[in-house]
Every structure is written in structure tokens, then in C-alpha cells.
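Enquirer: Need coordinates for the below:
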Amino acid sequence: MTGLQVAVVVGNPKPQSRTLDAATYVATELSGQAPDLVVDLADLGAAILDWKDEQVAELVAGVGAADLVVFASPTYKGTYTGLLKLFLDRFATDGLGGIAVPLMLGAGPGHALAPELTLRPVLTEIGGVVATKGLYVVDSAYDDPAAYAHWLELSLPTITALLRSRTGASA
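Expert: So this is what the prediction gives:
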């Protein structure tokens, strides 16, 4: 789709994490292109705590303007990380203008509802359109396409239609 802006935001405190790989994979599968903007929050360090930091403000603006954003986090204590929360707190209630995909990785199936119960509400609160159910992947399978296949099969038609309507692309 021409003119499509795709972003990935990763709230794993470890840089270059499995969570980043998973989010990039999902964004690419949904959009048919590599993400234009990848925000690995671990790389920001203390800047994320400085509300006057221009780099963080630019990243918030870029993510807010994207047509599709995959927000990814490991599951910590049944929810997303504080690092991701710090970044999401930067957005106004209408600060996210595109389609948002909540993605969480976890050690086992016990937290499979975490993307729906914890991440989805904040993404909708900041203006994102969460058009499909959130995605939870057991982190030991993060690099296995089969771990994403069923969710992609269900979600891709809806997200593709919404992206086409946003960009004016024809079928």
C-alpha cells in the first residue's frame, strides 16, 4: 500500500529483544513492508523520564502519525512493562491516530488475556483503533511463524481493509 506509515514500539527493558523481533515480524506481516519507525524504548535510557526531551517528543509524534503501530511488551506481573507505560503516558487522549496492535510475550499461557485486559484499554484511551483482539505469544515460540499464524489469519483481513481505507489504496 502506497504511503503507508508503519511503526513498532517495544517496551522490553532489554535492547534488541525477542519482543522487538516479534513486533517487527507482526508489523511486516500485517503491512507487507518493513516498519518505517522502530522505537526500542530500552535505547532511550533516562531520556524517557525527561518530559522536555526533544527526541522522545519526536518519537511520540512519529508513532502518533503512523497508520499502523504494533505496541509490544513482555508480560511482567501480568501486565506490560513500566517502560512502555512511561512512553504511553506521553500521548494525549487523541495522540494516536492509526490502527494499534497490542502484542505481548510471556512465559506461558497463564497470561494470555494480558494484551486485552491491560494494553488494549490504554491504546484506545490515547486514540488508537484496536480493530482485532490482542496477540499473546509464548516467548519460547517468538521466532516460530506458526505461533502467529492463527491470529494473522483472523486479523489480516480486517487490518488490511482498514489500512486501505486510510491510505486510499485500491484492492
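Enquirer: Only C-alpha atoms from now on, for both contacts and neighbour counts.
Expert: OK.
Enquirer: max-length helix in the chain?
Expert: What stands out as the longest helix in the chain, according to DSSP state H, is helix 146-167.
Enquirer: Which elements pack onto that one?
Expert: With contacts taken as 3 or more CA pairs under 8 Å, 6 or more residues apart in numbering; DSSP states H and E, helix 146-167 sits against helix 18-31, strand 99-106, strand 135-138.
Enquirer: Which one, of those, ends up nearest to Ala61?
Expert: Smallest distance to Ala61 across these (CA to CA): 14.7 Å, for strand 99-106.
Enquirer: Report the angle between the closest one and helix 146-167.
Expert: 160 degrees (axes from the mean of the first three to the mean of the last three CA atoms, to 10 degrees).
Enquirer: To check against the first, give me the structure of this:
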Amino acid sequence: MSILTIAGSPSADSRSAKLLAHVGNAIEAAELDVATLSLRSLPAEALLLADRSHPAVVAALDAVADASAIVLATPIYKAAYSGLLKTFLDLLPQRGFEGKFVWPIASGGSLAHALAIDYALRPVLASLSAAQIGRAVFALDSEIGSDSGGGLQLAPALAARLDDGVNALAQHLGASPRLAKLNASNGFMRFSPARCSA
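Expert: Predicted coordinates:
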């Protein structure tokens, strides 16, 4: 069984993608296969014109079709998930998530954005026939930091929510998660630098 993580931010320095990289590390620690799709790396013209024949788009859609589970990460802009993610989701077939566990993760500057997951993103995931939608994780920008060496630092409560999500994902796939527990330092959990920046 394979898991595809999808980074939905157009930014090269995205907090949501850093969260996704951390989740990818945790999934690997649970001895599950994981691959990452960064939507910002797809050709903009092909996305905007819904060119499903473009080789990069074909490869991305095939990756979704082949995955047993999907983890989506997006920033919240103006009370909605990113337009880049919306554009990609619009390219999927009507039942593009059929049979799949889908777990949404989002980041934003204010708790006022938290409901965007339930009111904007979750209905779209359901319309794509997701078999199960995992408990969404919303992270405040203030919960995501970095140390002097560029390593990712997460507030302990956020790190715990992400660990719970990976556990739920692993259990859904019938795996036994083996998440490494790291020591708290100055109110944050320390992790290795994020593997992707998109």
C-alpha cells in the first residue's frame, strides 16, 4: 500500500509543506511507502487549461490513482484552501478518491481560518468519493517555527495532533505505526529540516 502526500501551496517557503514533510518522515518511520507530489512543480499552463494530456499532469493523476491513501496539505487564504490545490482537484475524475483514506492538513495565521477545512475542503473530498476523511489538522503559523540550524520546530500540541493523524492513517491501512518520540525543548518539538519547500 502506498501513500501520496500532496503539497498544495504555491509558495517556495510554505509552512504547510513543512508540516507535510514532517508527516512524510513519520509515515516512513511507520514503515509505510510514501511519495510526495508538489503541485507547484506542475506546469501552470497545463493546470489552468485542464490539459490532462500533458505528461506531468498524467503522471500526477496516475500517482493519485495508484495511492491507497492521500495526505493533502494547504495554506488557508481568505477563508479557503489554495487555488493551486483547487485547480488540481478539478482535474481529478469524479470518483478520483474512491476507496482512499484522505487526510487534510492546513495552516493559517488565525483560528478564524480553521473552519475552512470543514466548510470548503471536506465537501470537495467527499464529492470525490473518499472512502474515509481523516480528522483534519489545522496549524496556526505561530505553532510552526525553525531553529538556528534550519530544523523544523513544532508546538507540542501540534506535533501530537500530527502523530495521532499518522497513527489513524497507519491503522486504516492495517499497519503498526512506530513513531519516534522526540524530546520537547523550549516548548517545541524538534525535527529534522523539512525535505520539501513547496
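Enquirer: What would you report as the TM-score here?
Expert: Laid over one another, the chains give 0.81 as their TM-score (TM-score structural alignment, normalised by the length of the first structure), with 164 aligned residues with a CA RMSD of 2.5 Å.
Enquirer: okay if I get the helices and strands packed on helix 146-167 of the first structure as CSV plus mean neighbour count?
Expert: Shown next, in CSV, are those (neighbours: other CA atoms under 10 Å):
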stretch, mean neighbour count
helix 18-31, 22
strand 99-106, 27
strand 135-138, 22
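Enquirer: For Lys77 of the first structure, find the nearest of these.
Expert: With CA to CA as the criterion, Lys77 of the first structure lies closest to strand 99-106 of those, at 10.1 Å.
Enquirer: how much does the closest one stray from the second structure?
Expert: Comparison of strand 99-106 of the first structure with the second structure after fitting gives an average deviation of 0.7 Å (mean CA distance after the TM-score superposition for the first structure).
Enquirer: can you tell me how far Phe188 of the second structure sits from Leu42 of the second structure?
Expert: As judged by CA to CA, to the nearest Å, Phe188 of the second structure and Leu42 of the second structure stand 34 Å apart.
Enquirer: Who has more neighbours out of those two?
Expert: Phe188 (21 against 17; other CA atoms under 10 Å).
Enquirer: Matching the more buried one against the first structure, which residue comes up?
Expert: Residue pairing (TM-score structural alignment): Phe188 of the second structure is not matched to any residue of the first structure.
Enquirer: State the number of residues packed around the nearest residue to Phe188 of the second structure once chain neighbours are set aside.
Expert: Closest residue in space to Phe188 of the second structure, ignoring its immediate chain neighbours: Ala155 at 4.5 Å, by CA to CA, 6 or more residues apart in numbering. By the criterion of other CA under 10 Å, Ala155 of the second structure has 20 neighbours.
Enquirer: what sits against Ala155 of the second structure?
Expert: Ala155 of the second structure makes contact with 143-144, 187-189 under the criterion CA atoms under 8 Å, 6 or more residues apart in numbering.
Enquirer: hmm, back to that, run the angle between the longest helix of the first structure and helix 18-31 for me.
Expert: Angle of helix 146-167 of the first structure versus helix 18-31, following the same axes, to 10 degrees, is 50 degrees.
Enquirer: Pull out the buried residues from helix 146-167 of the first structure.
Expert: For helix 146-167 of the first structure, the neighbour count (16 or more other CA atoms under 10 Å) marks 147-148, 151-152, 155, 159-160, 162-164 as buried.
Enquirer: again, but for stretch 36-45 of the first structure
Expert: 37-42.
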